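A.B. asks: sequence and predicted structure are below.
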Amino acid sequence: MFRSDFKTVLLLGAVLGLVGGLLFGFSGRDQTAVVVWTMGVVPVLVSLAVEILRSLRRGDVGLDIVAALSMTAALVFGETLAAAVIAVMYAGGTFLESFAEGRARREMRDLLSRVPRTAMRYMDGELEEVPLEDIKPDDLLLIRQGDVVPVDGQIATETAFVDASALTGESLPVRLSRGASAMSGSTNAGEPFDLLATHRARESTYAGIVRLVEAAQRSKAPMARMADRWSLGFLAVTLLIAGAAWGATGDPIRAVAVLVVATPCPLILAVPVALVAGVSRAAHFGILIKGARPLEAMARVHTLILDKTGTLTDGRPRIVSIRCHNGFGENDVLRLAASLDQASKHPVAQAVVLAAKARGLDLFVPTEVSEIPGEGVRGRVDGRSVTLGGEGFVSRHLGRHPEASSDEMAGSVLVAVSIDRQLAGHLVMADPLRQGTNALLDRLRQNGLSRILLATGDRFDVASKVTEGLRLDGIHADLTPDQKVLLVLTERQNSPVMMVGDGVNDAPALAAANVGVAMGARGAAASSEAAGVVLLVDRIDRLGTGIEIAKGSHRIALQSVVAGIGLSVAGMVAAAFGYLSPVQGAILQEVIDVAVILNALRALRIAPQDTAPTVPTIPLRE
């Protein structure tokens, strides 16, 4: 924040210096005008010198050297107006770049926003709320419905129902029995349960993932800015022409004029303007790009690594088919099941209710409801006895052995429904691919992505079944967060990599990639913090839109640079032959600036390829 404010003050000082000097000059107070122009230039020049020293320590030779040389030469040889104009242009360019980056990288403490700060601990027969760091192994904790598990531990009640999708990639909640391990960062999707802590918070799964993110961000070398990649050649050409003009004529003013014309405003201004415009255009489509660097990186990627749950899939169970038995119809089975499920908070139950509402079915008010967490629910609906839940639960209610479901799809869940003690049907719940995924992958390949991989923490059989028919170059399943990071780093050795994910387990890989893209609409806070790009709408097709905008902005910036540098070189040659004074060179440079900025602003009108809207999905919670 301080850096952004400093650049704002620097720009205001340069503008006030230029305008104030012009006012004094027009009123005939030339000496005062020189002093005011100098006062506006010196802070910019000092700031520039500091940036140059920092760059040289890193081994970088950037555009700052040309700007510093032109301002210094103009001041030394009395061309203070030209120096003031250059100062305004340079300060304006750095301000725009800072504005584009915005709050690209907040402090890593924000990453922990999803982690609970306190937990409910049993102490002397009572519950007390204690800070997370006070929890010790063997402490007994109460995990309420909807709570995030604060530390790794073991289930201390008969059963628990947890959603570990943010950690493992398994899209459907799982039932855990007494003694089973529960990972920190998973969510209680059922009734309250007790947890026996086995680790301290700093030693738990989620804390380990946070450390992975921090390490990945520290180790990632930033991609060079487009402007920096042009700087060394432009600097050499500038010094050659300026030195030749001075050496051939013995007139230092000609060298000053060359340096003034050579001030790399097309690079300093055109690149950030085009990229800021691209960032703004992307935001119009619900794509938050955290600055110019992620936009440039997005335009240059060739390898895409995709998470499965919540990225290629909705990350929420929905009914994919209804199997009816004993003469019952689909709508009858769904209506009665959904009516009873209105009394349950189970995620699958809520999906059943919303599926019935989506069909326009009128639901009844259930009575005499009893629910066994993690097993099923029974009650009366419209005068009929209804039971639904797992195959074993319903079969025991009917007094028979559960039937094997050999045709069950990998990764799916069967919800059995009995009506009046007859098996009425099965609701097949699954987390299928988002509609239009194949078209999206084709679109991405058309936009230059040559390698597309799947990386998931889910089982290989589930991943391969769900992605069957997709044109993927590889499937990597059963991955832990550190294995995802290793995959990203391996692929980065061959080409720039984009990683797309939404879970806590994706955050380290998002940080390690050249550009990370988070599904921010429903994803974990950790992934949104670690990523350089966040999709604010729950539509994977926005990934293609973002890449098209990034490539378009990058192309427009490049066009502006080539045109601007070409015009600048022509002006430098004219100045070398004495056709332009330093002030005239500064004015010419302003004309060039206006031209390249107007061209750069075309990025605001980039029209990405239209995509079909994503089919609405059934959310777990309203």
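C.D. replies: Thanks, I have the structure now. Just so it is clear, the model here is predicted, and its values are computed rather than measured.
A.B. asks: alpha carbons only for contacts and neighbour counts from here, please
C.D. replies: Noted.
A.B. asks: how about Pro252: what's its closest non-neighbour residue?
C.D. replies: What sits nearest to Pro252 in space, not counting adjacent residues and going by Cα to Cα, 6 or more residues apart in numbering, is Trp246, at 5.4 Å.
A.B. asks: and whichever strand or helix holds that neighbour, what does it pack against?
C.D. replies: Under the criterion of DSSP states H and E, Trp246 resides in helix 226-249. Counting contacts by 3 or more Cα pairs under 8 Å, 6 or more residues apart in numbering; DSSP states H and E, helix 226-249 is packed against helix 64-76, helix 252-262, helix 542-576.
A.B. asks: can you point out the buried residues in that helix?
C.D. replies: 226-228, 230-232, 234-235, 238-239, 241-243, 245-246 (16 or more other Cα atoms under 10 Å).
A.B. asks: which one of those is nearest to Val369?
C.D. replies: Nearest to Val369 among the buried residues of helix 226-249 is Met226, at 64.8 Å by Cα to Cα.
A.B. asks: what sits against that closest one?
C.D. replies: Shown in contact with Met226 (Cα atoms under 8 Å, 6 or more residues apart in numbering): Val271, Glu296.
A.B. asks: tell me the SS of the spatially closest residue to Ala160 that is not a sequence neighbour?
C.D. replies: Setting aside the residues directly before and after it, Ala160 is nearest to Leu176 in space (Cα to Cα, 6+ apart), at 5.1 Å. Three-state call for Leu176 (DSSP: H, G, I helix; E, B strand; the rest coil): strand.
A.B. asks: and here's the other structure:
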Amino acid sequence: MHAYQHGGVPEQKTPIWSAVRLNRAVLILTVVGIVTHFALIPVSISVPVFGHAAMDWPLFAVIALGGGVLIFEIVQKALARDFGADFLAVIAFVTGVVLGEYLAAALIILMLSGGQVLEAFAMRKASSALNALADRMPRVAHRKDGENITDISLDDIVVGDLIAIFPHDTAPVDGVVVDGHGAMDESYLTGEPFVVAKAPGASVLSGAINGDAVLVIRAERLSSESRYAQIMQVMQEAEQKRPKIRRIGDQIGAWFAPFALLVAFIAWYLSGDSVRFLAVLVVATPCPLLIAIPITIMSAISMAARRGIVISDPTVLERLPTCKTAIFDKTGTLTYGRPELVEVLPASGHGANEVLRLAASLERYSKHPLATAVLAAAETRKLALGDVARVSEKPGQGLVGVVDGQEIAVTHRKKLIASDPAMAEILPPDASGLECVIMIDGAYGATLRFRDSPRADGRNFVGHLGPVHNFNKVMLLSGDRASEVSHLSKLLGIDESLASQSPEQKVEIVRRETALAPTLFMGDGINDAPALAVATVGIAFGKHSSVTAEAAGAVIPESSLQAVDELFHISMTMRRILLQSVIGGMVLSIFAMGFAAFGYISPVAGAVLQEGIDVIAIVNALRLALAGNIRADLVGDEKQIS
């Protein structure tokens, strides 16, 4: 199976004549046929062709070819017991053909094919983020065999291959550095605006952009299994998910279709005129359901993307306004996730600056949040970093490497005490806040303590959730110590907080709360994926892993509470505009059905009138896509969409 083609796009085996292309061809044929029909009107009376007016033959071609394609698609849905909004249009089309109202039948085809092409266009526009990701990937990889370097397809990479990554190139596969020292930009995954240093032993993620030095990595995964491929797959699957809002549209169409048929039959029965039956069905064709809903959804996704919000599951746009309980992880969501080093407690025989220099030298090659704090402290103290070799950072095992000939390990208190209970007597007393332990050549070297500051807008954000967005409960869950969590809760005005919670415990708590009321869970993506998945709506800060992107319904790479508030308002505005378009369009259709039932609207006039109703619904649906601003309660100078 090919992982990528044409710059990284996951391969999709699409028939030459796909449904989208067929509908586009039908639309073009229909437009040409209708235009030709009107062009032939002057000569139709004097020049009959095979017993029919010349102007009717273009319509026959439209009905035979275009109508056949659309009927086939909708019959397939009917066989699957999917009687959606477009089923009524097919009944109107068949009735028009039987009654000889060929222009009305052709206009129905125009409505159906136009709506489907427009929906496909909207979906393709929503794929722009996926296309942008695809463009990042290289077309070939540089395999190193001795002194020779050969360009190969990404599909030809096997585990164990040595791959050279040239300056400013993109890593084609996940791997480990075996030769070279440099730095790589992994911000698309981590959401952090800094690069990560690389040395032999350091891991490399596919999609990361290399700096100025050549790096040679050993492939650890196939390209189809790499981190980047997983992210691409998650985004593809998210685009293919059918939003619940669209299912609501189908439900509305399911009751509206029988209602329209009933009105049409009554009009036919009371008047004895079968044309009225057709006229009612033509104006009743619920195109606002067929067109306005996908446009509104895609417009909301586009608006969110412009605000730096990635919607991986469109159903969050419907569900978010219904949430009543907000549950937050602590680090990286309500705090900045950028801890600062506040204290160095060296062991006897070690100086604070020397231990910090050794730790910072090694932390250059780590993506752990505390690494940035250690490096910033070393830079502030103007410490010269040492040479590093044999770097290793396995999940849960800490960071290990050799710095200036000394074996340095950056680990944590629980792991040390679990492996050697005697360490409990050596380590300094436990305290609130974050910490890590430095081991030098297997012996205790120092304890580093950190503090993570709450977000400046955190209290305002938490405080406005109830009054503005109708949340009844706000909770804080964290794996950190009780003193740290309790302190943050008081600062932000959160009444209920739970500390020292494992990922499994978080899942149980979120599941329990979701059973009571719809929940919103926000996490920074580290160990939060299970809780994100079980909540009604999951919002992840940053892009720490493909698992997080799959579990969360929305991802905010810039980790901004203002962006979360903007997402609230986008979803609320989308819901309002959607209901305006659908209900407003159907109310207009019902009025038109009344006029058609009494004989004041012909089938052709009804088709034109329905097109006018469609335009109104579409224009209203596009308001969200065309709007430049969205109101955020945390920033008062932006305009609200009206």
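C.D. replies: Yep, it's here. Keep in mind the model is a prediction, meaning the values are calculated, not measured.
A.B. asks: tell me the counterpart of the residue nearest to Ala160 of structure 1 in structure 2.
C.D. replies: If you follow Leu176 of structure 1 across to structure 2 using TM-score structural alignment, you land on a gap.
A.B. asks: if I look at Leu176 of structure 1, how far off is Pro373 of structure 1?
C.D. replies: Using Cα to Cα, to the nearest Å, we find Leu176 of structure 1 at a distance of 11 Å from Pro373 of structure 1.
A.B. asks: find residues that contact each of the two.
C.D. replies: Joint contacts of Leu176 of structure 1 and Pro373 (Cα under 8 Å, 6+ apart) are Thr159, Ala160, Phe161.
A.B. asks: nearest to Leu96 of structure 1, of the residues you listed?
C.D. replies: Phe161 (49.8 Å).
A.B. asks: and that closest one, how many neighbours?
C.D. replies: Around Phe161 of structure 1 there are 22 other residues, counting by other Cα atoms under 10 Å.
A.B. asks: isn't it right up against Ala182?
C.D. replies: No. The pair Phe161 of structure 1 / Ala182 is not scored as a contact, 10.1 Å apart, by Cα atoms under 8 Å.
A.B. asks: re the thing from before, and the helices and strands packed on helix 226-249 of structure 1: which comes nearest Asn494 of structure 1?
C.D. replies: Nearest of those to Asn494 of structure 1, taken as Cα to Cα: helix 542-576 at 19.7 Å.
A.B. asks: next, the angle from the closest one to helix 226-249.
C.D. replies: With axes from the mean of the first three to the mean of the last three Cα atoms, to 10 degrees applied, the angle from helix 542-576 of structure 1 to helix 226-249 works out at 10 degrees.
A.B. asks: helix 542-576 of structure 1 against structure 2, how far on average?
C.D. replies: Using mean Cα distance after the TM-score superposition for structure 1, helix 542-576 of structure 1 ends up 1.1 Å from its aligned counterpart in structure 2, as a mean over the superposed pairs.
A.B. asks: so that helix matches what in structure 2?
C.D. replies: The alignment of helix 542-576 of structure 1 onto structure 2 (TM-score structural alignment) covers residues 563-597.
A.B. asks: if we go by neighbour counts, what in that stretch is buried?
C.D. replies: 563-575, 577-586, 588-590, 592-597.
A.B. asks: so how far is that stretch from its chain's centroid?
C.D. replies: Centroid separation for stretch 563-597 of structure 2 versus its chain: 24 Å, with Cα atoms, centre = their mean, to the nearest Å.
A.B. asks: and for stretch 224-232 of structure 1?
C.D. replies: 25 Å.
A.B. asks: find the nearest non-adjacent residue to Phe24 of structure 1, please.
C.D. replies: That would be Ala33: by Cα to Cα, 6+ apart, it lies 5.1 Å from Phe24 of structure 1.
A.B. asks: pretty sure the one you found belongs to a strand, no?
C.D. replies: No. Under three-state DSSP, Ala33 of structure 1 sits outside any strand and is assigned helix.
A.B. asks: okay, now it: neighbour count?
C.D. replies: 24.
A.B. asks: try the one 10 residues further on
C.D. replies: Residue neighbour count, defined by other Cα under 10 Å, stands at 17 for Pro43 of structure 1.
A.B. asks: that one reaches Leu10, doesn't it?
C.D. replies: Yes. With contact defined as Cα under 8 Å, Pro43 of structure 1 counts as touching Leu10 (7.0 Å).
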